[in-house]
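>>> okay, predicted coordinates and the sequence, questions at the end:
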Amino acid sequence: MNSTLDKFLGGKQGAIGLAVLAALILVVFPLLLDAFRLNMVGKYLTYAFVAVGLVLCWGYGGILSLGQGIFFGLGGYCMAMFLKLEASDPESTRIQSTPGIPDFMDWNQITELPLMWQPFHSFTFTVFAVIVVPVALALVIGLAMFKRRVGDVYFSIVTQAIALILTVLIIGQQGYTGGVNGITDLKTLLGWDIRSDEAKLILYFVNAVLLLGCILLGKFILSSKLGRLLVAMRDKEERVRFSGYDVASFKVFVFCIAAAFSAIGGAMFTLQVGFMSPSFVGIVPSIEMVIFAAVGGRLSLLGAVYGALLVNFGKTYFSETFPELWLYLMGGLFIAVVMYFPNGLAGLWDSHGRKWLGRLKRKPAVVVASAKPGGGTPASQKPRELETTP
């Protein structure tokens, strides 16, 4: 492995870790899980996009955003708008007062498709909007905050406030957004039924490949000079600023990258689950997304994926098995991680897993030598190693 690739993947250990994750989500899960459970894992992996972005933004950039649900929701809503328009063709909506518009618009006595919805007839525009709309909002927030050197807890509070405002706005504009119910009853993508088991399987693999692509992009950023500057800004921001670097621009950039990752996750969530609602935009889901990164390890891109899988599996298992106690059990899980594994699953692996593997790989050798009275050692009696099992 050449030095560039070695640096990019994080050495042999990093390459093995990425290969294990790829094998797990591309081979093991599809082989072992039925269609229903695999679709649930696919939903969990859409949250992993947000967690990977938070590793870049929070773990390495030192920017704790408590409003990533904003970008997850915007990406999901952009995709949902295209799918809803496709499901609202005049033939399917002929019983409405105004055929050809989404049902919730008809219920709210809107008689014409709003201007903001019309470009979403195009799938190309929709894919473009899934990325550009959240990134544009992140750019505005970032420039407004970082250029004025607003950071730390103040930035976290501002992102929470924006998440709350956007949630209230979506719910209040029921005729244009579907209100508290969100955008539901999504059926096809370019005429392809996304509700079938076969479609959900294909979407799962598309989701997994996109996630691995985002991880590779994250690794590329962290292995570059920008990655080193992010760590330097996190630890000694003033020193980096006095060295002549525009700290605000770097913060805006990594914040926008995290927003783009979240938006991709939101769009894939809409495709796999079949709806999007304001419940994924607010403060509570945004905080949960931070927990995914914290449990997996806020300094590990791969750990963020495992964190998202573990926390969401815990939510599903506890809610099914202990419906009255599952919130307490989830709280106990979070407290245990913070108290005993402050660096998450990745930190636990670094502190214990590597040592354990190192002990397994070690092979102690016993050297046997017999000295000749005259001084030299004959060839038949030269030191030799006896192989022993660990």
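Here it is on my side, so go on.

>>> from here on, just use CA atoms for contacts and neighbour counts.
OK.

>>> assign the closest residue to residue 190 other than its chain neighbours to helix, strand or coil.
Closest residue in space to residue 190, ignoring its immediate chain neighbours: residue 86 at 7.6 Å, by CA to CA, 6 or more residues apart in numbering. Secondary structure, DSSP: H, G, I helix; E, B strand; the rest coil: residue 86 is helix.

>>> residue 86 contacts residue 123, correct?
No - the pair residue 86 / residue 123 is not scored as a contact, 10.0 Å apart, by CA atoms under 8 Å.

>>> picking up where we left off before, how close does the residue nearest to residue 190 sit to residue 162?
Counting by CA to CA, to the nearest Å, the gap from residue 86 to residue 162 is 30 Å.

>>> more crowded one of the two?
Per other CA atoms under 10 Å, whichever of residue 86 and residue 162 has more neighbours is residue 86, with 23 against 18.

>>> dump the residue contacts of that one.
121, 188-190 (CA atoms under 8 Å, 6 or more residues apart in numbering).

>>> centre of the chain to the host helix or strand of residue 239, how far?
Under the criterion of DSSP states H and E, residue 239 resides in helix 237-242. How far helix 237-242 lies from its chain's middle: 30 Å, per CA atoms, centre = their mean, to the nearest Å.

>>> report the buried members of the contacts of residue 86.
With neighbours counted by 16 or more other CA atoms under 10 Å, the contacts of residue 86 contain buried members at 188-189.

>>> packing partners for the helix holding residue 239?
Judged by 3 or more CA pairs under 8 Å, 6 or more residues apart in numbering; DSSP states H and E, helix 237-242 is in contact with helix 225-235, helix 247-273.

>>> next SSE after the longest one?
It refers to helix 247-273. The helix or strand immediately downstream of helix 247-273 is helix 283-296, counting by DSSP H and E.

>>> packing partners of that following helix?
Helix 283-296 is packed against helix 35-54, helix 68-87, helix 152-172, helix 301-321, helix 326-340, helix 344-348, with contacts defined by 3+ CA pairs under 8 Å, 6+ apart.

>>> could you rerun that using 7 Å?
Applying 3 or more CA pairs under 7 Å, 6 or more residues apart in numbering; DSSP states H and E, one finds that helix 283-296 contacts helix 35-54, helix 68-87, helix 152-172, helix 301-321, helix 344-348.

>>> residue 283: which of those helices is closest?
Proximity to residue 283 (CA to CA) singles out helix 152-172 among those, at 5.9 Å.

>>> still on that earlier bit, residue 338 is nearest to which of the helices and strands packed on helix 237-242?
helix 225-235 (20.7 Å).

>>> what angle do that closest one and helix 247-273 make?
Calculated by axes from the mean of the first three to the mean of the last three CA atoms, to 10 degrees, helix 225-235 forms an angle of 110 degrees with helix 247-273.

>>> want to compare, so here's the second one:
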Amino acid sequence: MNLTRLKGPGLFAAVAVLALVVAPLVLEPFRLGLLAKYLCFAIIALGIGLAWGQGGMLVLGQGVFFGLGGYAMGMHLKLVDAQGDLPDFMIWSGVEQLPALWKPFANPVFALAMVVLGPMLIATVLGLLVFRQRVRGAYFAILTQALAAAFVILLVGRQGLTGGTNGLTNFFDLFGQDLAADSTQRGLYFVVAVVTGLLYLGARQLVGSRFGRLLVAIRDGEDRVRFLGYDPARVKTVVFAISAGMAGLAGALFVPVVGIISPALLGVVPSLELVVAVAVGGRFALAGAVLGAVVMGYAKTSFSEQFADGWLYLQGALFILVMTLAPKGILGLAASARDALARRSKRPTTPESPPTDDAPGRRVMEEVG
């Protein structure tokens, strides 16, 4: 199957076949579980692609929303395993009564709702407070990064409530299914793959809508959009909340797939790694965000096994090379190569290239205006 000649629906169908048919047949359970983990990261990257690539909001604290969704799911699973008793880490910490914060999460409906609604609510409040003050650019990025650092400190400091540095682990049951069984893990992979595909289609539909064109216009000229009578703060808040909801859902899927949620997975460094992944894949294209997350996840697993001490340096060097030599990422390189081949063969082509920095969305603002 030649994926380079496929575009749009054909390419999506080909990738879906590879993910839902080929991968479960050729990968052993352990590798299939790793792919499910990469797809969880791809969901977060998709939200970053919306906020950063399409909206110009550099989010460096998506680990917060990932953690909120992950802890919501983890709390429910721990209460199910406890069967009316206290979770194991609370017993070790000397807690004698289940905290009031934990009690609602015994209900699966409430827990699943909080997986998405909790991060979206916090992102909405934060967005309204920040964007209405016209905080943007590096200031917004630093703010989200500081939020991630503060969230980790809070989790580590509440040992009896959150499990401290160890987080929540040792999950055994998922809605009546044995989490350790290969069949359950295979089923989880299919769930993660389908959710990733549906979210990608939804995000693509959003970007192609009038709202999406307005979002791109805000990215390329926020003040000009404001002069046209639109409220950029409201649009950016909506997209920021959507990206937070995606991160929360990814965290909820990550917990049963990997079997742990801890502060080490939520801090500044993991959040930065996701931004690097989006940049490597191509932040101006949603497919690039997903591709970058999967590629970086696989690279981290492969190279860290051989270069355990030097992987972070390789990752940093990769980010510098991409931002210097290929600021549009892997998909940008592919588009440039396709253009070059088309020119050499003297055949016209109309690639879906990401916008360039020297074209500040004038046509887009004419459409939304």
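Received, thanks. If you're wondering where the values come from, they're calculated on a predicted model, not measured in any experiment.

>>> for residue 69 of structure 1, find the nearest of the helices and strands packed on helix 237-242 of structure 1.
Using CA to CA, those put helix 247-273 closest to residue 69 of structure 1, at 7.7 Å.

>>> counterpart of residue 152 of structure 1 in structure 2?
By TM-score structural alignment, residue 152 of structure 1 lines up with residue 137 in structure 2.

>>> residues contacting its match?
Residue 137 of structure 2 makes contact with 57-58, according to CA atoms under 7 Å, 6 or more residues apart in numbering.

>>> and for the host helix or strand of residue 221 of structure 1, what span of structure 2 is it aligned with?
Using DSSP H and E, the element containing residue 221 of structure 1 is helix 197-223. Mapped onto structure 2 using TM-score structural alignment, helix 197-223 of structure 1 spans residues 182-208.

>>> circling back to that earlier point, ok, average deviation of the helix holding residue 221 of structure 1 from structure 2?
Here the mean offset of helix 197-223 of structure 1 against structure 2 after fitting is 0.6 Å, by mean CA distance after the TM-score superposition for structure 1.

>>> could you measure from the residue nearest to the spatial centre of structure 2 over to residue 75 of structure 2?
In structure 2, the centroid-proximal residue (CA atoms, centre = their mean) is residue 44; its distance is 0.5 Å. According to CA to CA, residue 44 of structure 2 stands 21 Å off from residue 75 of structure 2.

>>> with residue 228 of structure 2 instead?
Distance of residue 228 of structure 2 to residue 75 of structure 2, given as CA to CA: 47 Å.

>>> any idea how far residue 219 of structure 2 is from the match of residue 152 of structure 1?
The spacing between residue 137 of structure 2 and residue 219 of structure 2, counted by CA to CA, is 10 Å.

>>> where do the contact lists of these two overlap?
Contact criterion CA under 7 Å, 6+ apart; no residue bridges residue 137 of structure 2 and residue 219 by contacting each.

>>> what's the neighbour count on whatever residue of structure 2 lines up with residue 164 of structure 1?
Aligning on TM-score structural alignment places residue 164 of structure 1 opposite residue 149 in structure 2. Using other CA under 10 Å, residue 149 of structure 2 has 18 neighbouring residues.

>>> list the contacts for residue 149 of structure 2?
For residue 149 of structure 2, the contact set (CA under 7 Å, 6+ apart) comprises 267-268.

>>> distance of it from residue 212 of structure 2?
In terms of CA to CA, residue 149 of structure 2 sits 31 Å off from residue 212 of structure 2.

>>> tally of neighbours for the aligned residue in structure 1 for residue 55 of structure 2?
In structure 1, the residue paired with residue 55 of structure 2 is residue 61, using TM-score structural alignment. Neighbourhood size, residue 61 of structure 1 [other CA under 10 Å]: 23.

>>> spatially nearest residue to residue 61 of structure 1, not counting backbone neighbours?
Of all residues not flanking residue 61 of structure 1 in the chain, residue 230 sits nearest, at 4.9 Å (CA to CA, 6+ apart).

>>> centre of the chain to stretch 261-281 of structure 1, how far?
Stretch 261-281 of structure 1 has its C-alpha centroid displaced from the chain centroid by 12 Å (CA atoms, centre = their mean).

>>> which parts of the stretch 1-150 of structure 1 are helices?
Using DSSP state H, counting those that start in this stretch, the helices found in the stretch 1-150 of structure 1 span residues 3-9, 11-23, 29-32, 35-54, 68-87, 103-107, 123-146.

>>> got TSV for these, with distance to residue 264 of structure 1 too?
Output for those, formatted as TSV (distance: least, CA to CA, whole Å):
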stretch	distance to residue 264 of structure 1
helix 3-9	23
helix 11-23	19
helix 29-32	21
helix 35-54	7
helix 68-87	6
helix 103-107	25
helix 123-146	7
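
>>> of the ones you listed, which stretch is the most buried?
With neighbours taken as mean count of other CA atoms under 10 Å, these reach their highest mean count in helix 68-87, at a mean of 28.

>>> okay, the angle between it and helix 35-54?
Helix 68-87 of structure 1 runs at 130 degrees relative to helix 35-54, counting by the same axes, to 10 degrees.

>>> do you know how far the equivalent of residue 253 of structure 2 over in structure 1 is from residue 68 of structure 1?
Residue 253 of structure 2 maps onto residue 268 of structure 1 when the alignment is built from TM-score structural alignment. To residue 68 of structure 1, residue 268 of structure 1 is 16 Å away according to CA to CA.

>>> can you name every helix or strand that the helix holding residue 221 of structure 1 contacts?
Short answer (3+ CA pairs under 7 Å, 6+ apart): helix 197-223 of structure 1 packs on helix 3-9, helix 35-54, helix 247-273.

>>> for the longest one, which positions count as buried?
Read that as helix 247-273 of structure 1. Judged by neighbour count (16+ other CA under 10 Å), helix 247-273 of structure 1 contains these buried residues: 247-248, 250-273.

>>> how close does it sit to structure 2?
For helix 247-273 of structure 1, the mean deviation from structure 2 after alignment is 0.6 Å (mean CA distance after the TM-score superposition for structure 1).

>>> kindly report the same for the second one.
After superposition onto structure 2, the average distance of helix 35-54 of structure 1 to its aligned residues comes to 0.6 Å, using mean CA distance after the TM-score superposition for structure 1.

>>> element containing residue 385 of structure 1?
Residue 385 of structure 1 belongs to strand 384-387, assigned by DSSP H and E.

>>> show residues contacting that strand.
Strand 384-387 of structure 1 has contacts (CA under 7 Å, 6+ apart) with 365-368.

>>> whereabouts in structure 2 does that strand align?
Residues of structure 2 offer no counterpart to strand 384-387 of structure 1, counting by TM-score structural alignment.

>>> what is the distance between that strand and the centre of its chain?
Computed by CA atoms, centre = their mean, the chain-centroid distance of strand 384-387 of structure 1 equals 49 Å.
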